[in-house]
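S.K.: below are the sequence and a predicted model for it; my questions follow.
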Amino acid sequence: MKKIAIGLAACCLLLRAGAAEVEWMTDVAKAQAKAKEDKKLVMLDFTGSDWCGWCIKLNKDVFSQPEFIEYAKKNLVAVEVDFPRHKEQPEDVKKANAALGKKYGVDGYPTIVLLNADGKQVGDAIVGYVRGGPKAFIAKLEELKQKS
């Protein structure tokens, strides 16, 4: 009986852990289709995931926090536009990410760009780390949403 209880508890924890994160996409066209279907906005996260200290901090302090995860699941389709230095990326992903960076004028990391489902930018980009954790970051996103 004790083994069954431990097994059930472990399963619940695993299921909860899997559900407790933002689903990051890498294909903007698919993200826009999903956003249109779900009536959400697309959030592009231009990041240097393996070298940019502020990007790593944003991920730790905001994107991995329950308050943001809950908000994102209800309001956003998240897209990671990564420019890593230490991990390999397929050439087509590198080219697509570079084109997106150029299209939205990204010249520093992290940069967050909010799009409507048709790909039109909503407000100005959020450039740099936003202090104040999930609450402050969500407030910035809500400011931008008002412009959609």
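M.R.: Received the coordinates, thanks. Being a predicted model, the structure only gives us computed values, none of them experimental. Residues are numbered from 1 along each chain as shown.

S.K.: going forward, measure contacts and count neighbours with C-alpha atoms only.
M.R.: Noted.

S.K.: from the chain's centroid, how far away is the longest helix belonging to the chain?
M.R.: Counting by DSSP state H, the longest helix found in the chain is helix 2-19. Here helix 2-19 is found 27 Å from its chain centre; the criterion is C-alpha atoms, centre = their mean, to the nearest Å.

S.K.: residue contacts, residue 111?
M.R.: 45-47, 125-128 (C-alpha atoms under 8 Å, 6 or more residues apart in numbering).

S.K.: which is the next helix or strand following the longest helix of the chain?
M.R.: strand 24-25 (DSSP states H and E).

S.K.: want to compare, so here's the second one:
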Amino acid sequence: MYSLLLILLFTGLVNAQESFEENVQDVESIVEVEINWFTDFKTAKAAAKKQKKPMLVYFTGSDWCKPCVKLKKDFFNTPPQFAEASEDYIVVMLDIPYRDDIISLEQKKINKEMQKKLRVSKFPTLLALDHNGRERNRMERYSFPDPQYYWEFMNNNERLFGL
């Protein structure tokens, strides 16, 4: 009887370990995708021109815009789809937060100037620019339960830029 109890206990521990390892792998697949965002438009534009790549410019209000936070979760952090799609672009995130401790005041001023120059009045906004900085496509706001319209935006960009 004692031997049977030990065998059952050992089997349970082995199964628990396997289940734990599967759960760790599941959690690892949920972790945010690492995207190499430019945060300075001027630097990004120079890189786009040099590499002859189009730009995706994302305007966000990281500390006040709930749709921006939701879009980041639903679209930008979709492993591996957006990471793979973004390889064909220079990706730029221009944050315009309310708080002054998120980005430097100088960068915030520059981002606001770019917001005005590119006529961005709604958040979030995602712009597709050619490598010379000319706007070719625009997607504004995010209120959908899924990012389907943003994937259509990306598909349209592929056709526009011949990617």
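M.R.: Thanks, I have it. Predicted model only: the values in this text are computed from it and were never measured.

S.K.: alignment lookup: residue 29 of the first structure to the second structure.
M.R.: Using TM-score structural alignment, the partner of residue 29 of the first structure in the second structure is residue 42.

S.K.: one more: residue 137 of the first structure?
M.R.: So, by TM-score structural alignment, residue 137 of the first structure is matched to residue 150.

S.K.: now do the SS call for its match.
M.R.: helix (DSSP: H, G, I helix; E, B strand; the rest coil).

S.K.: what about the strands in the second structure?
M.R.: 55-60, 90-95, 125-129, 135-140 (DSSP state E).

S.K.: how close does the second one sit to the first structure?
M.R.: Mean deviation of strand 90-95 of the second structure relative to the first structure after superposition (mean C-alpha distance after the TM-score superposition for the first structure): 1.0 Å.

S.K.: quick check: that strand aligns to which part of the first structure?
M.R.: Under TM-score structural alignment, the match for strand 90-95 of the second structure is residues 77-82.

S.K.: could you check how far the match of residue 137 of the first structure is from residue 75 of the second structure?
M.R.: 8 Å (C-alpha to C-alpha, to the nearest Å).

S.K.: the two: which is more packed in?
M.R.: When neighbours are counted by other C-alpha atoms under 10 Å, residue 150 of the second structure and residue 75 differ, and residue 150 comes out ahead with 19 against 16.

S.K.: thinking again about what came up before, residues in contact with the match of strand 90-95 of the second structure?
M.R.: With C-alpha under 8 Å, 6+ apart, stretch 77-82 of the first structure has contacts from 22-28, 31-32, 34-35, 40-49, 72, 97, 100.

S.K.: now do stretch 31-49 of the first structure
M.R.: 25, 55-56, 74-85, 101, 106, 109-119.

S.K.: repeat that for stretch 86-104 of the first structure.
M.R.: 46, 50-51, 81-83, 107, 113.

S.K.: can you redo those as TSV with distance to residue 142 of the first structure?
M.R.: Below are those laid out as TSV (distance: C-alpha to C-alpha, whole Å):
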residue	distance to residue 142 of the first structure
46	19
50	28
51	28
81	21
82	24
83	26
107	24
113	13
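
S.K.: nearest to residue 2 of the first structure, of those residues?
M.R.: residue 50 (42.1 Å; C-alpha to C-alpha).

S.K.: what residue of the second structure takes the place of residue 100 of the first structure?
M.R.: Checking TM-score structural alignment: residue 100 of the first structure goes with residue 114.

S.K.: thought residue 62 of the first structure was touching residue 68?
M.R.: Yes: Residue 62 of the first structure is within contact range of residue 68, at 6.3 Å (criterion: C-alpha atoms under 8 Å).

S.K.: got any residues that touch both of those two?
M.R.: Joint contacts of residue 62 of the first structure and residue 68 (C-alpha under 8 Å, 6+ apart) are residue 134.

S.K.: roughly how far does the match of residue 29 of the first structure sit from residue 93 of the second structure?
M.R.: For residue 42 of the second structure, the distance to residue 93 of the second structure - C-alpha to C-alpha - is 12 Å.

S.K.: swap in residue 101 of the second structure?
M.R.: 17 Å.
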